[in-house]
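A.B. asks: pasting a predicted model and its sequence here:
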Amino acid sequence: MKYMNKILFVLLMVVSFSCTKLEESFNSEISQNDLSSVTAEGLLTSTYNSFATYQDGNFWHLQEHTSDEAIAPTRGPDWDDNGQWRALHAHTWNADHGQINGAFSDLLSAQFNASNVLQFNPSTQQAAEARFLRALTMFSVVDGWNQVPFREDLSDYRFDPVTLKGTEATDFIISELNAIMNDLPDNVPAYIASKNAAKVLLMKTYLNRGVFKDDRTNPTFDPADMNQVITLADEIIGSGKYALSDAGKYFDNFAPTNNDISKENIFTFFNENGIRGSDIRNAWYQIAHYNMDPGGWNGFATLSDFYDKFEASDERRGINYVYPGTLPNPGNRQNVGLLAGQQYNLTTDAPLKDRQGVNLAFTREVSLRETGSNLEMTGIRAIKYPYDYATSGDQKNNDWAYFRYADVLLMKAEALLRTDKAGDGLIIVNSLRAKRGATALASLTEVNLLDERGREFYWEGWRRQDLVRFGKYNDAWQEKTADDPKNLLFPIPANQLAVNPNLIQNPGY
């Protein structure tokens, strides 16, 4: 049974951290109730649970749909949603975009929840976990908006939250993580914040420190920061707790039993049927065609240019992955990865058809607006999380993989590349590629390292950040033209500006 699996959710706090009026109302309401029922343990569980925005939620959509690896085409009358998906992919959003506003609110709510744990006499470890979770949300806010509203003391709302920007925000995150490091546990399941999870977040903060500035058009990489990335990576590698998945086992990291079988997962978001978690089945439903098993909503796809970054031998592109509860698959058909071409019934091996009776073959071609007779099947589909057939009901057991050992290795390789040690970085990248069934690279460059990160982490919520750091986010790609540098940051929602005068709208909005 997973940790904290029988804790009652005492509170589900979804107030925005920067919204003073909501905070005052919330605390007034709490004061009128019996506080004896509120515990740090219950609040911490609720805080973990509020991280659903990273798992196919609003923030995940911002990281993926604004990139070159995801598209959500309007399929006739389906998936229009007032054009919000098209706006994300084409970088034509405005300051009122619903998912941008939702992601900002989601992250600040999770940040508030983490801070609130500290008000209820947590143990030393509980406080450290809460501060780690708060640092993670702050990292994501500075990544997307470069302005992080922050309130340390939740007992006095006479003053507006301060706003931490750029270097100030990253310096605070680094100091927080170092301060709590010794209080975090070592040998715990991946869904509990640990020392190594904090080290991975430190690595990401140092790696992006030169990006999280007021001007992101020219990222810089201080050798001292890169050396910190390398040192932290060596500490995680030296712990001996992790290893790259064996050949044919890449999808162990995303399977319904990944908490038990993954060798790579360092920090995950908890999902267990009947206990708690977010709706991980959406990772399947948002992609799968209506006639697949189970039928989905036939929405998201990837781009053919991204698909073409993979060799046919690379198992990350897709395999028949056998796992507990999977369908019989008598034809040994691909059931995970990037699905292209004719699809089959995985029980009978009969070719699937669309709702018009035409063979269901996912096409390389896809447009932001799909019309015509084949609109149901356009676009290659990405199935990163094997469907949990063994569990009934909507809630499935795949824990969402957020920090993986492969990321530690590729971040180290990147830091080596940026400190003129490309040869050492190449050894790391080729060792990973060998595990995945890909051929060795002859040299390591920013171009092929960015591609490697795409192959390794597609659909995991890192692509936008990677494109920004490598200076490619404003480039043209399929169904997107080269665009305005203002889009390197998202707009601050109007409702947040209205309640916190310390927030300033980002340039260009």
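C.D. replies: Arrived safely.
A.B. asks: CA atoms for contacts and neighbours, from now on please.
C.D. replies: Noted.
A.B. asks: show me where the stretch 151-300 of the chain has helices.
C.D. replies: 166-180, 195-208, 223-238, 258-261, 282-285 (DSSP state H, counting those that start in this stretch).
A.B. asks: what about Ala190, neighbour count?
C.D. replies: Applying other CA atoms under 10 Å, we find 25 residues neighbouring Ala190.
A.B. asks: gap between the closest residue to it other than its chain neighbours and Leu201?
C.D. replies: Nearest non-adjacent residue to Ala190, counting by CA to CA, 6 or more residues apart in numbering: Phe267, 4.6 Å away. Phe267 sits 10 Å away from Leu201, going by CA to CA, to the nearest Å.
A.B. asks: of those two, which one has the most company?
C.D. replies: Remark: of Phe267 and Leu201, Phe267 carries more neighbours, 24 against 20, as counted by other CA under 10 Å.
A.B. asks: most packed of the helices of the stretch 151-300 of the chain?
C.D. replies: Using mean count of other CA atoms under 10 Å, the stretch among the helices of the stretch 151-300 of the chain with the greatest mean number of neighbours is helix 195-208 (a mean of 24).
A.B. asks: any idea how far Asp56 is from the nearest residue to Ala482 once chain neighbours are set aside?
C.D. replies: Excluding its sequence neighbours, the residue lying closest to Ala482 (CA to CA, 6+ apart) is Ala476, at 4.2 Å. Using CA to CA, one gets 25 Å for the distance from Ala476 to Asp56.
A.B. asks: can you pick out the residue with more neighbours from those two?
C.D. replies: Set Ala476 next to Asp56 and count neighbours by other CA under 10 Å: Asp56 wins out with 22 against 13.
A.B. asks: got another, please set it beside the one above:
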Amino acid sequence: MKRLFKYSLIVCLGFSMAACTDLEEDLVGDITEDIVVEGINIGGPGSSDGALTALYGELRNAGTANHGGYYSIQEITTDEMFIGAKGGDWFDGGDLIRLHQHTYTPNHPFINGTWVQTYNAIATANDNLGSGNLSDAEVAQARAVRAYFYWRLLDSYGRVKLATETNQDPPQASRQEVFNFVESELLAALGISEVSESMDLSNSQLADGGSAYSMNRYGAMGILAKLYLNAEVYTGTPMYDKAEIAASYIIDSGQYVLCGEGCSVPNLGKRPRVDSDPAELEGYAAVFAANNEGNPEHIFSVRYDEATGAGMNFSQMNLHYSSQFTWNFQEQPWNGYATLEEFYNSYEDGDARKENNFIVGPQLDFSGSALLDYAADDDDIQLNYTPEINELAPNSLREAGARPAKFSYKQFGRSDMDNDFPIVRLGEVYLIRAEAVARQAGNWTAAEADVNVLRARAGVSEYNGNLTEEEFLAERGREMFQETARRTDLIRFGKYNDEWWEKPASEPYLNIFPIPQEQINAGGGLTQNPGY
């Protein structure tokens, strides 16, 4: 099998343990001859084959699972995660504190970076669609993927430009217009005029199932379900009935199943001499494992691969420097992202998601010996991740905060991870339907049937007539931790402006990020969102 490879070197000047947020790449050399590697297949939809390879690659390039862009502004603005300033380490000019405390401005580099990354992805889609080289099926995929990126912009910035052609500079659209565009593009890809009980998708050019790396009917329907679930926030008009129908279409299709008992993969992070490390990751843990490709719960996923699909850096972002010796990482972690104590404590003991999603307590190295931190800033030289956090700044303890581990780590891992990142998965679809049903009924106990399906997998007791709105939001947080859903959820539930640890109450205008000042200064008629 022949493959054409291009190699590039990422240059990060002034890099510190805090991280590198310079997204520029310098091409230093090309290998232009075909390379034949017998017995290795790295192809398939969304990887290195096909006319849409570059577009699916933009899902990685647009900040889905790394530091400095979309993932960061969706996570550390919420009550899920924070990055403590450890002296000068991770202070980063106060940018991370401003995200946590909702004091971000139009000049924030991550907010501008997210804008640039997302429009770069949209430009790739427009180039594909304008090439005249796509089949009808590829056109449908490209339109749906572009709609997904516009959904990110709709959710994050509200009023953006709807560029649908290469080198086009349209006027700034209203949030309603962006909503209408995202909806119409997804409906067109699905071959229907509206989502309804009687809809017939037989005319859709999207595949009826298949690889989670390619946009299929269920992936597009899942993004529509997210859109409709938040329609009242985006437009002022609730569309929970359509969210329910879209979610039910996916669930009732039988194409996907929850990864539960018997759904397992080998634990690539297991240390042979540490008995507490399981040999297999089963159920919820398998959904996010380093070898989670082909998981039956994945509907539309971003393909990450440490060699050919880089861009997921959670092991670097989350773990203490010394944790390099637990997993024999190729590079030393940066010791940044950690979990807020109250969020960690929202899980009850015995919840399989709590055990999977976090690393806490005294740490051991690969051989099972105590993992030492010779520069410890507490009284114990053994590395010990504590749920308790002393402060956000200026001297957050370097071992403070449970560490995110939902996307599990593997032995001898590189700085880029292998775990695929689900954009649409069946577990979330159950939650979308549950919430949509409850909101229409005006009764949160109506959500219990679907929520209890997930509770059963997690090994915790079912709700029985006692589910409330507050508890549903907490349950959604427990299931969807680290999947860039929390900011959107908090806004929909009217909680984003609440006070939480080291964050005062904030103003409602902050629910939409500012239009980056750099983009306004570039010309083209962009105007700022109200309040900034």
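C.D. replies: Perfect, I can see it now. Not measured: the values here are computed from a predicted model.
A.B. asks: any idea what the TM-score is?
C.D. replies: The TM-score (TM-score structural alignment, normalised by the length of structure 1) is 0.82; 443 aligned residues with a CA RMSD of 2.3 Å.
A.B. asks: still on that earlier bit, aligned partner of the residue nearest to Ala482 of structure 1 in structure 2?
C.D. replies: Applying TM-score structural alignment, one finds that Ala476 of structure 1 aligns to Glu499 in structure 2.
A.B. asks: hmm, that match is touching Gln101, no?
C.D. replies: No - shown here, Glu499 of structure 2 and Gln101 do not form a contact pair, counting by CA atoms under 8 Å, at 9.3 Å.
A.B. asks: where exactly do the strands run in the stretch 301-450 of structure 2?
C.D. replies: Applying DSSP state E, counting those that start in this stretch to the stretch 301-450 of structure 2 gives strands spanning 337-339, 358-359, 361-362, 384-385, 403-404, 421-425.
A.B. asks: Met239 of structure 2 is nearest to which of those?
C.D. replies: Proximity to Met239 of structure 2, assessed across those by CA to CA, is greatest for strand 421-425 (19.1 Å).
A.B. asks: you'd agree Thr64 of structure 2 is in a helix?
C.D. replies: No - with DSSP: H, G, I helix; E, B strand; the rest coil as the criterion, Thr64 of structure 2 is coil rather than part of a helix.
A.B. asks: Tyr496 of structure 2: neighbouring residues, count only.
C.D. replies: The number of residues packed around Tyr496 of structure 2, counting by other CA under 10 Å, is 24.
A.B. asks: what is the burial count for the nearest residue to it once chain neighbours are set aside?
C.D. replies: Counting by CA to CA, 6+ apart, Tyr496 of structure 2 lies nearest to Leu490, which is 4.7 Å off, once chain neighbours are set aside. Using other CA under 10 Å, the number of residues around Leu490 of structure 2 comes to 18.
A.B. asks: how about the secondary structure of Leu490 of structure 2?
C.D. replies: helix.
A.B. asks: map it across to structure 1 for me.
C.D. replies: Aligned counterpart of Leu490 of structure 2 in structure 1: Leu467 (TM-score structural alignment).
A.B. asks: its match and Ala476 touch, don't they?
C.D. replies: No - if you go by CA under 8 Å, Leu467 of structure 1 and Ala476 don't touch, sitting 11.9 Å apart.
A.B. asks: quick one: closest of the strands of the stretch 301-450 of structure 2 to Leu162 of structure 2.
C.D. replies: With CA to CA as the criterion, Leu162 of structure 2 lies closest to strand 421-425 of the strands of the stretch 301-450 of structure 2, at 22.2 Å.
A.B. asks: list the buried residues in stretch 110-127 of structure 1.
C.D. replies: 110-118, 122, 125-127 (16 or more other CA atoms under 10 Å).
A.B. asks: mind checking which of the residues you listed are in strands?
C.D. replies: Assigned to strands by DSSP state E, none of the buried residues of stretch 110-127 of structure 1 qualify.
A.B. asks: return the member of the residues you listed nearest to Gly341 of structure 1.
C.D. replies: Ala110 (40.5 Å).
A.B. asks: show me what contacts the match of Leu490 of structure 2?
C.D. replies: Taking CA atoms under 8 Å, 6 or more residues apart in numbering, we find Leu467 of structure 1 in contact with 67, 450, 473.
A.B. asks: tell me which element the equivalent of the second one over in structure 2 falls in.
C.D. replies: If you follow Leu450 of structure 1 across to structure 2 using TM-score structural alignment, you land on Leu473. If you go by DSSP states H and E, Leu473 of structure 2 is part of helix 469-480.
A.B. asks: contact partners of that helix?
C.D. replies: Against helix 469-480 of structure 2 from outside (CA under 8 Å, 6+ apart): 346-347, 353-354, 427-428, 431, 444, 486, 489, 493.
A.B. asks: could you do stretch 70-84 of structure 2 as well?
C.D. replies: Residues outside stretch 70-84 of structure 2 that contact it (CA under 8 Å, 6+ apart) are 62-66, 90-91, 96-97, 99-102, 110-111, 114, 336-340, 343, 391-397, 481-482, 484-488, 490, 496, 500-501.
A.B. asks: quick one: it aligns where in structure 1?
C.D. replies: Counting by TM-score structural alignment, stretch 70-84 of structure 2 corresponds to 59-73 in structure 1.
A.B. asks: check contacts around the spatially closest residue to Val460 of structure 2 that is not a sequence neighbour.
C.D. replies: Distance criterion CA to CA, 6+ apart; nearest residue to Val460 of structure 2, sequence neighbours excluded, is Asp351 at 5.8 Å. Asp351 of structure 2 is in contact with 458-460, counting by CA under 8 Å, 6+ apart.
A.B. asks: what does Asp351 of structure 2 align to in structure 1?
C.D. replies: For Asp351 of structure 2, the aligned position in structure 1 is Asp314, judged by TM-score structural alignment.
A.B. asks: alright, I will stop here.
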